[in-house]
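**Q** Next comes the sequence, and after it the predicted model I'd like to discuss.
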Amino acid sequence: MRHFILSLALSLFATGSAWAQTLKSPDGNLVLDFHLSGTETPVYSLDYKGKPIIKESKMGFVLHPDFQFNQDFEIVDTKFAESDTTWETVWGQNKEIRDNHKEMFVALRQKKTGWLLNIRFRLFDDGLGFRYEFPVQKELRHFIIMQENTEFSLAGDHKAFWIPADYDSNEYPVTTSRLSEVAGLKDAVLKEPLAAQAPPKELAVQTPLMMKTDEGLYVNIHEAALVDYPAMCLNLDDKTFRMSAHLTPDRNGFRGFIQTGTTSPWRTVVVSDDARDILASNLILNLNEPCKIEDTSWIKPTKYVGVWWEYFIGTNSSWAYTDNQDIIIGKTDYTTLKPNGHHGANTAHVKEYIDFAAKHGFDAVLVEGWNEGWEDNWAFGKERIYSFTKAYPDFDVKELNRYAASKGIKIIMHHETTSSVADYERQLQDAFRFMKDNGYDAVKTGYVGKMIPRSEHHDGQWMVNHYNYVAETAAHYRIMVNSHEAVRPTGMCRTYPNWIAQESARGTEFESFNGITPDHTTILPFTRLMGGPMDYTPGIFEGDLSTYGGSKNNKLSSTLTKQLALYVTMYSPLQMAADLYQNYEKHLDAFQFIKDVAVDWDHTYILEAEPGDYITIARKAKGKNEWYIGGITDENAREAVIDLSFLPAGKKYQATIYADGKKADWRTNPKDYVISTKKVSSKTVLKQRLAPSGGVAISIKEL
């Protein structure tokens, strides 16, 4: 490992607004200024290549009940350091990641109280991270945050890719507009029917927030290393374009319960004049703690199929074993109840998926609806809904474990909680022991609906601690976690790489009911995926969902070829071939790309990118001389220009190209595709037409 650290400490004892300090990124393009204002409030600003990104912005807190911990400070110490190291990922878009930054640490003391507050800034070539640190002190041991006053004062009315702030859901469609237009559009977006909604009264949007300035600069605001703290949204003043931290409260209005000796999450601002740099940024991962799992050999990137999509598309398959609604977990004997005849998670049906997975080289099969309690699964407010150790009578745990193992296949456990989280925590140790006893090493968790405890929200401090607790506990059992309806990720997968994926956004399931727009997947990598990989569940081949008896207007938002490309553009070490296996058997030639494409990578190359319009990405499979390319577009047809100069020079390769056909169109002819092969080299530049909401997928192997 290359390793270089230079540290310089400088102590300044200064007060008032006369003190100011400048910190530059390693390449000099980003400049941070910090000082105390006239009210002795911490203030920072950020420029990129001489252009303002964040104008003077205040920092600090309001503590319970109404104490101003944001002014009357003096600076008692500063320290400067710089670091240039590399670290190796357990899995990721790149095998190695460089962490090259300069740091400024500022120690503050409030004059009247003597209370201490530290701020640590780190400036990378691609952006800024800063956090508050609460040192141990006799005068202040515990406190309650009512408001975090961190501001992001923007330089203009930027184009923004946003979803409205909501304490309980990240599943809104993304809206593209000027910041000044958010207020006029927000109410219509909030009418989106979702399982749980709790929008604040203030005008606010969620992070990660992606923006583009009129000068062509790209700015992304989010957070990193969210631990024992509420998730952050952003208040928006749509007249001055001053944004500020909006922490998710509990239902009593308290934001965070803090003990000194801890820190806030990092607030992150990623900046570039090239959209490709936003997608290539590792700033958020670099701000997280290194891996805490000593032996990671059991953590395996996974490609899977499953008993899942059939529940959404009207095939008469159900999660529930019976139609009896009067279920009491722990008391109802399911063997005395009449089966409904269309329970999907039955032994024979699961074996069909195991056979398909084994035949086509997949790693695992997800099974939803295997356990007792699904009859009341949407009974929001009921506390004891499921058993996580008792299977339905038609799901033979031991036999399926034996059968899957004989085929070299793992079964992925499913723990839907319907947000009865207190009960899930009571059962968690037993549930994980049950998994290990029966050959499961991965679990998909779910948090649909409103929270129990009833005073909490999905994105509040209590739930943040729960998600982290599940990942940490799972690591002790050598279990990988894929969490759905959880708080949006902040790079914690570096610290706990067994937290292998999350949903936390509008995923493929919405294709079957509320719908997804063609530009959606050209935006998500710039927003949701900034904090970590998403279990988006791509690979739907049958785009006409009326085939199953639903609405004739219910159609997929992409061509079949775009579905292939998503395996590259929507990064995840956990990738599902989400369609019914019968639909893949009708298109085995196109299905070959899903079979071939890797889920772990040595290198990633962002070839083209513009948020909301198009993305083209190439990746090298880990440990193999194989490369995979995915290119996607929005509702507009375009020509992708694919420069293969990333290939090693002097060698010949064969490219298999999965492309939209001449008549392909997501609205009228989504399954029109052509497959061709071509010899290529590092000097080749491919030009490929993408149909409206279409794509291209390419596999390249050395000859």
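**A** Yep, that arrived.

**Q** Could you use CA atoms for every contact and neighbour count after this?
**A** Noted.

**Q** the helices in the protein, which residues?
**A** Listed from the start of the chain, the chain has helices (DSSP state H) covering 182-190, 275-280, 283-286, 347-359, 397-406, 421-437, 461-476, 520-523, 560-569, 581-585, 588-596.

**Q** other SSEs contacting the third one?
**A** When you say that, I think you mean helix 283-286. Applying 3 or more Cα pairs under 8 Å, 6 or more residues apart in numbering; DSSP states H and E, we find helix 283-286 packed against strand 218-224.

**Q** Take this one as well and set it beside the first:
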Amino acid sequence: MKKTVILLVALLLVCNLTNAEKKYGISSPDGRLTAEITVGKQLSWSLAHDGEQLMGPSPVSITLDGGEQLGPDARVRQTRRKRIDQTVPSPFWISSQVRDHCNELQLSFWGDWGITFRLYDDGLAYRFHTTRKGSLTVVSEEARFRFMEDSPAWVPYVKEGLGGDQFQTSFENEYVHVPISQINRQRLAFLPLLADAADGWRILITEADLESYPGMYLTPDGDSPNTLRGVFPRVPAAVEQGGHNMLQMFVSKREEYIAKTTGTRSFPWRVCVVTDNDASLAASDMVYRLAAPSRLEDTSWIRPGKVAWEWWNDWNISGVDFKSGVNNDTYKYYIDFASENGIEYVILDEGWAVNLKADLMQVVPEIDIPELVAYARERGVGIILWAGYHAFDRDMEEVCRHYAEMGVKGFKVDFMDRDDQQLVDFIYRAAETAARYRLMLDFHGMYKPTGLSRTWPNVLNFEGVHGLEQVKFDWSQGIDMVTYDVTVPFIRMAAGPMDYTQGAMRNAARDCFSLIYSEPMSQGTRCRQLALYVVFNSPLNMLCDSPSEYMREPESLEFIASIPTVWDETRPLNGKVGEHVTVARRSGSDWYIGGITGWDGRETTVDLSFLPDGEYEMTLFRDGANAHRKGSDYKREMRDVKSGDTLKLYLAPGGGFAVKLRKK
């Protein structure tokens, strides 16, 4: 009898020890950021800086088919820690190399799964991994982000959703600044999302290395105050052709799971970028660090650059003896303009392929692509073709082979407007197929970047931006691009490049803007448009206005046409979300500085102490004395400066400035 009691007590003690909560700590390389991972009834993490709590215990889990849960009541089988400090080449990025420096904790659990945490000086990331044979069906994922108080957040809601499905969206919207408790629970928010944390700290939530898995959205957690939870689109069960010119695939029915995937894999990183300096977000490279390494050995054929673009200006040229439009004469005019000004590419946007056919092999009779490619090649210009998503997908291999052999340099693929697993798989197939034929890609109508440009460097740009095209459309509630411009660098741009398409030569002060589709204008000043070529990260960068307009503005054209699109070094100089931002970038020994402000005019001082010693020839574009009334008013000044000098500038309402510094 005594032996039985002792045995039962021993068994109870073992069970209690097995189920007892265990805590594991990890810190950033500088020791200031710390995370605590709790394994017990729930698997959760929390985050602190110098002992001050930034995020409370935030549960995470994955539910598989059959009801198995990875997370609750987990039993640790092994722990591994390592320090990572490596330099990652980044030839088409905001710097020529990225330092990947963090501490990593990997917990492996019984049941052939685990979770990895990384802590950087500027944030936290975690991801699940499984080591199982065969395939896995993921029914749902739990990702919660628990703030310490009812923090204000900058929220990009999805639009209404195609067919009432919020997971079918263009990922283009302005930001609403509200406390977490006031976030609309009927509308999902897409990533990245920025929120305040304790005592002046901000946390940017996004994801990285999104492959063969759906994108994450956020919504308030009804069961936990001050908490956001992840929401994921389920896998399409049936799709139907439709949408813009029959170029999209609408989901008409969804499965009961979010992903069907291989049993041995790493899942996407959930990312929290942490900062007490807004400007640092404008140069964040955390997503790039976390992305899978390049799958291309040879990237010498990938050539970023600027693109003369016709859609925004509605093919609206003047002073010629032919009718402009989708025809060879018009595109030869664009090619000549590009060649004369050192612009690397001309794009043929929508209209060159027969409408409503979703067939990129059917070209309208007014266009002769081989002739245009040959004409452009003789003048040192490359041709890029626009393609609707469904048209590109339905015969991807043949389309890429056919046009690559012709000499086309790449595609701008548009109207995906989803990020479920099926669509994410398309993105990776497109990147791989295009790379085999040495074709570059610009993904328009696209979710935010998650590091794909590191994994497949031939993918140079992404939309997922409420860009300048929005000024061409009638918005019943109005549009405020100026405020958006000083918000998006700290949020969406922190995830990666942006196909915003700046460069307007018709510039409207606050009360002078009007919507004109064929002769569109920008909000804010001319110098703001010039500054955006420095402030925004865009390796394949559009010149949105007409060649006719640029040729009437030779000083502005010279600045835009000569500016690099990828950089050796980036330094954010100052900034505050929703108010202003100034960024400096280096290419070789030349530096460029761009600054923009909101509708409040401001004085700013730029300290040139970051420059290496020596004298520099400076070209400065600043707002003119009457830029607050006439947005195109500007002054260009040229003088010599040296490291340690300061520039005192006034930015008009909606204004900006742009600087080029060439070392003497």
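**A** Ah, there it is. Keep in mind it's a predicted model, so treat the numbers as computed, not measured.

**Q** just to revisit the earlier point, so of the helices of structure 1, which one's packed in deepest?
**A** Mean neighbour counts were taken over the helices of structure 1 using mean count of other Cα atoms under 10 Å, and the top value, a mean of 29, falls to helix 560-569.

**Q** Just tell me the aligned range of it in structure 2.
**A** Aligned by TM-score structural alignment, helix 560-569 of structure 1 corresponds to residues 526-535 of structure 2.

**Q** Tell me roughly how far the matching stretch lies from structure 1 on average.
**A** When structure 1 is overlaid, stretch 526-535 of structure 2 sits 0.6 Å from its aligned residues on average, using mean Cα distance after the TM-score superposition for structure 1.

**Q** So what does A259 of structure 2 match up with in structure 1?
**A** Going residue by residue (TM-score structural alignment), A259 of structure 2 aligns to G256.

**Q** Distance to G306 of structure 1 for the helices of structure 1 - can I get that in CSV?
**A** What follows is those, written out as CSV (distance: least, Cα to Cα, whole Å):
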stretch, distance to G306 of structure 1
helix 182-190, 32
helix 275-280, 30
helix 283-286, 30
helix 347-359, 7
helix 397-406, 13
helix 421-437, 18
helix 461-476, 22
helix 520-523, 22
helix 560-569, 17
helix 581-585, 9
helix 588-596, 15
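
**Q** picking that back up, ok, the match of A259 of structure 2 touching Y229?
**A** Yes - the pair G256 of structure 1 and Y229 qualifies as a contact (Cα atoms under 8 Å) at a distance of 6.0 Å.

**Q** what sits against W91 of structure 1?
**A** For W91 of structure 1, the contact set (Cα atoms under 8 Å, 6 or more residues apart in numbering) comprises P301, P497, P573, D600, W601.

**Q** right, I mislabeled it, should have said V487 of structure 1
**A** Counting by Cα under 8 Å, 6+ apart, the residues that V487 of structure 1 touches are N170, A231, H458, D459, V464, S504.

**Q** Taking the residues you listed together, which two end up most distant?
**A** With Cα to Cα as the measure, no two of the contacts of V487 of structure 1 lie farther apart than N170 and V464, at 14.3 Å.

**Q** Distance of whatever residue of structure 2 lines up with G694 of structure 1 relative to P59 of structure 2?
**A** Structural alignment places G694 of structure 1 opposite G655 in structure 2 (criterion: TM-score structural alignment). When Cα to Cα, to the nearest Å is the yardstick, G655 of structure 2 and P59 of structure 2 sit 44 Å from each other.

**Q** Looking at these two, which has the bigger crowd around it?
**A** When G655 of structure 2 is set against P59 and neighbours are counted by other Cα atoms under 10 Å, the residue ahead is G655, at 33 against 21.

**Q** Mind jotting down where the strands sit in the stretch 1-150 of structure 2?
**A** Using DSSP state E, counting those that start in this stretch, the strands of the stretch 1-150 of structure 2 run over 22-27, 33-39, 43-49, 52-64, 69-70, 76-89, 97-109, 113-120, 123-146.

**Q** which one of the contacts of V487 of structure 1 is nearest L23 of structure 1?
**A** A231 (27.5 Å).

**Q** That closest one - how many residues pack around it?
**A** Residues within reach of A231 of structure 1, counting by other Cα under 10 Å, total 30.

**Q** Pull the contacting residues for it.
**A** L247, T248, D459, G460, Q461, V464, V487.

**Q** go again using 6 Å as the cut-off
**A** Taking Cα atoms under 6 Å, 6 or more residues apart in numbering as the criterion, A231 of structure 1 is in contact with L247, T248, D459.
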